[in-house]
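>>> 3D model of this:
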Amino acid sequence: MTPFEIAQSYIGTTEGPGTEDNPAIMAMYASVGHDWVEHDSVAWCAAFVGHCLEKAGLRSTRRLNARSYLDWGIPVDLAEAQEGDIVVFSRGSKSWQGHVGFFVKTAGAMIEVLGGNQSDAVNIQRYAKSRLLGVRRAGNVAPTATLSVREVQARLKALGYHEVGRVDGQVGPRTRAAILAFRDDNGLPLVPIIDVALTEALSTAAPRSVAPERATGVPENSRILTAANAQVGLGVLGAAGSVAGQIAPALTQAEEARDTAERVLDLVGLADVVQAALPWIGAAVFIGVIFYALKARNARIEDHRAGKTP
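The predicted structure follows:
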């Protein structure tokens, strides 16, 4: 979608009633780096334009000053203005004041503008040509493609934000949590969205650091670790019991054996062979339990030390 098409999708958005704030407008402030804004009563025409640009993959001025767009892109004569160009108007008596929006068309001495914070809403209104300060077009503003959800998830996981979960292309609670954690670590606005700023940061960010005490420690209150330790203990006791149960009868039989022939005859019977082997089979099973329990335990500790688990 183009910035203008994105802007059109917001038509009808209004500030929150009374002391309430519209989350959609608050997200606009945040998407251009101003998540410090507490209420949607703060002038948001520039935030609206910037949000639409960033969402379309174009870097905005990321400022809340409408006149900042007089230095954005390239200048265009009003006679050559096209739908979607950015128009900046004077407002008030101070030199820094202004209004910015998207050009729709001219209508006699007026210009129709699609913008935000126009009577506290996103709509199309007319502004006098005499107030026009400039028309700007992207021109030299190179498009910055934003990453897909799947690409963001893969990059976050590679950087150590394993809370992102599976790389499935779906923005769920875990993906939003990972995005917020990454944004917090890298000084970005705390909004769980994929925009130009996030894309740029992901391409240059260093891997997430792991605290020294975690890098050499073991997880606390881990059910996996507790279960693995219990299985190791059970396996040791079981294996020891099985071997002991086999050794004692073997010694007794050896003492009572009268000659080699009698011992061979005793071993010929299939039932006797199986019965004699069962303790050793049991010991092997318990040893297997110990092996896999230790493997699970070590894997859990390694994940903890690498920061792959909470």
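
>>> For the rest of this, base every contact and every neighbour count on C-alpha atoms.
OK.

>>> how distant is the one helix or strand residue 114 maps to from the center of its chain?
Using DSSP states H and E, residue 114 sits within strand 110-115. How far strand 110-115 lies from its chain's middle: 37 Å, per C-alpha atoms, centre = their mean, to the nearest Å.

>>> For that strand, which outside residues touch it?
With contact meaning C-alpha atoms under 8 Å, 6 or more residues apart in numbering, strand 110-115 is reached by 7-8, 45, 48-49, 87, 100-106, 122-129.

>>> give me that answer again for 10 Å
4, 7-8, 10-11, 44-46, 48-49, 78, 83-88, 99-106, 121-132 (C-alpha atoms under 10 Å, 6 or more residues apart in numbering).

>>> Could you pull out the buried residues of the helix or strand harbouring residue 280?
Assigned by DSSP H and E, residue 280 belongs to helix 270-306. Neighbour counts over helix 270-306 (16 or more other C-alpha atoms under 10 Å) mark 279-280, 282-284, 286-287, 289-290, 293-294, 296-297, 300-306 as buried.

>>> cool, stretch 67-74 as well?
Buried-residue list, stretch 67-74, by 16+ other C-alpha under 10 Å: 67, 68, 69, 70, 72, 73.

>>> Likewise for stretch 233-251?
233, 234, 235, 236, 238, 239, 240, 242, 243, 246.

>>> rewinding a little: out of the contacts of strand 110-115, which sit inside helices?
Members of the contacts of strand 110-115 lying in helices (criterion: DSSP state H): 4, 7, 8, 45, 46, 48, 49.

>>> Please provide the structure for the following sequence as well, for comparison with the first:
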Amino acid sequence: MQNILQIAAGQIGVQELAGEADNPVIVKYAHESGFTQVNDDETAWCSIFVNWCCEQAGLQRSHKMNARSWLYVGKTINKPYAGDIVVLWRESPSSWKGHVGIFLGYTKDRNHIFVLGGNQKNSVSVQAYDASRVLAFKRLMASQGLEVPKPLLTLGSRGNEVMKLQVILIDLGYDCGAVDGIFGPRTKEHLSAFQTSENLKEKNGVYDEHTQKKFQSIY
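All right, here's what the predicted structure looks like:
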């Protein structure tokens, strides 16, 4: 399997089409990442592109289209290497808006960073960004091989199936605490947050068949 830098670099030059036409490659990034509602190249697609690259590389994904969703994925680091994920703010640090891409390195004076990403000047390209705009650098783990647990799991449940649930929640960016096989209040809280985010039928923090099917669609 190629690493994320090889995958992303292989897409350099893909760009939005002028006028009413839409680049089918950009639409493919969205559909293959699970965003089947996106059928154009005008929707902000920086997070879509990073999700697609991570899917191809077998790495953790945010499963969301907003750039700042990557703040809750992987491990926050202070000394990034090429291939780590970088999240930047747009408009202001407190805004909900942002940009996400793949970190390549610093300029010699370390005032700017080079980022390989999508939706950069309407294309997959390498661009320089002011280093003061960085919100976080994130290092991702492999997400392959995760097992979807069997329902029913609820507050007080214990065992291997609960551990599988906790690992998946953490992989999806929900910090449910230690992977200890104990379905406690924190696991319930973050499972409920996932169910709410995905607009599932039940949002009560009980791991049921509907949540299992959603996990299976992701993994």
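
>>> Mean distance between the strand holding residue 114 of structure 1 and structure 2 after superposition?
Superposed on structure 2, strand 110-115 of structure 1 shows a mean distance of 0.3 Å to its aligned residues (mean C-alpha distance after the TM-score superposition for structure 1).

>>> contacting residues for the closest residue to residue 25 of structure 2 other than its chain neighbours?
Spatial nearest neighbour of residue 25 of structure 2, excluding adjacent residues (C-alpha to C-alpha, 6 or more residues apart in numbering): residue 14 at 7.5 Å. Contact analysis of residue 14 of structure 2 by C-alpha under 10 Å, 6+ apart lists 23, 24, 25, 26, 118, 119, 122, 123, 124, 125.

>>> just the buried members of the residues you listed?
23, 26, 118, 119, 122, 123, 124, 125.

>>> quick one: which of those is nearest residue 142 of structure 2?
Using C-alpha to C-alpha, residue 118 is the member of these that lies nearest residue 142 of structure 2, at 21.6 Å.

>>> Tell me the residue in structure 1 aligned with the closest one.
Counting by TM-score structural alignment, residue 118 of structure 2 lines up with residue 116 in structure 1.

>>> Its match touches residue 42, doesn't it?
No - between residue 116 of structure 1 and residue 42 there is no contact under C-alpha atoms under 10 Å: 11.8 Å.

>>> Residue 61 of structure 1 is in what secondary structure piece?
With DSSP H and E as the test, residue 61 of structure 1 turns up in no helix or strand.

>>> measure it to residue 297 of structure 1 for me?
51 Å (C-alpha to C-alpha, to the nearest Å).

>>> same question, residue 75 of structure 1
64 Å.

>>> Structure 2: helices as residue ranges?
4-9, 24-32, 46-57, 160-171, 185-197, 209-218.

>>> Nearest to residue 142 of structure 2 among those helices would be which one?
Distance to residue 142 of structure 2, taken as C-alpha to C-alpha, is lowest for helix 46-57 among the helices of structure 2, at 8.3 Å.

>>> Tell me which residues touch the most centrally placed residue in structure 2, please.
By C-alpha atoms, centre = their mean, structure 2 has its centre lying nearest to residue 62, at 1.9 Å. Residue 62 of structure 2 makes contact with 47-48, 50-51, 54, 68-74, 171-173, according to C-alpha under 10 Å, 6+ apart.

>>> how about the helices in the stretch 151-300 of structure 1?
173-185, 196-204, 212-215, 223-256, 260-268, 270-306 (DSSP state H, counting those that start in this stretch).

>>> Now render those as CSV, adding distance to residue 152 of structure 1.
Putting the helices of the stretch 151-300 of structure 1 into CSV (distance: least, C-alpha to C-alpha, whole Å) gives the following:
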stretch, distance to residue 152 of structure 1
helix 173-185, 9
helix 196-204, 8
helix 212-215, 26
helix 223-256, 29
helix 260-268, 66
helix 270-306, 20
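
>>> closest to residue 93 of structure 1 out of the ones you listed?
helix 196-204 (33.8 Å).

>>> by how many degrees do the closest one and helix 23-31 diverge?
40 degrees (axes from the mean of the first three to the mean of the last three C-alpha atoms, to 10 degrees).

>>> so what's residue 59 of structure 2 closest to, chain neighbours aside?
residue 142 (4.3 Å).

>>> ok so, going back, buried sites along the strand holding residue 114 of structure 1?
110, 111, 112, 113, 114, 115.

>>> Taking these together, which two end up most distant?
Every pair of the buried residues of strand 110-115 of structure 1 checked by C-alpha to C-alpha; the farthest is 110 and 115, at 14.9 Å.

>>> where's residue 104 of structure 2 relative to residue 22 of structure 2, distance?
Distance of residue 104 of structure 2 to residue 22 of structure 2, given as C-alpha to C-alpha: 28 Å.

>>> More neighbours: these two, which one.
More crowded of residue 104 of structure 2 and residue 22, by other C-alpha atoms under 10 Å: residue 104, with 21 against 16.

>>> what about the closest residue to that one other than its chain neighbours, how many residues close to it?
Distance criterion C-alpha to C-alpha, 6+ apart; nearest residue to residue 104 of structure 2, sequence neighbours excluded, is residue 82 at 4.4 Å. Neighbours of residue 82 of structure 2 under the rule other C-alpha under 10 Å: 15.

>>> Great, nothing more from me.
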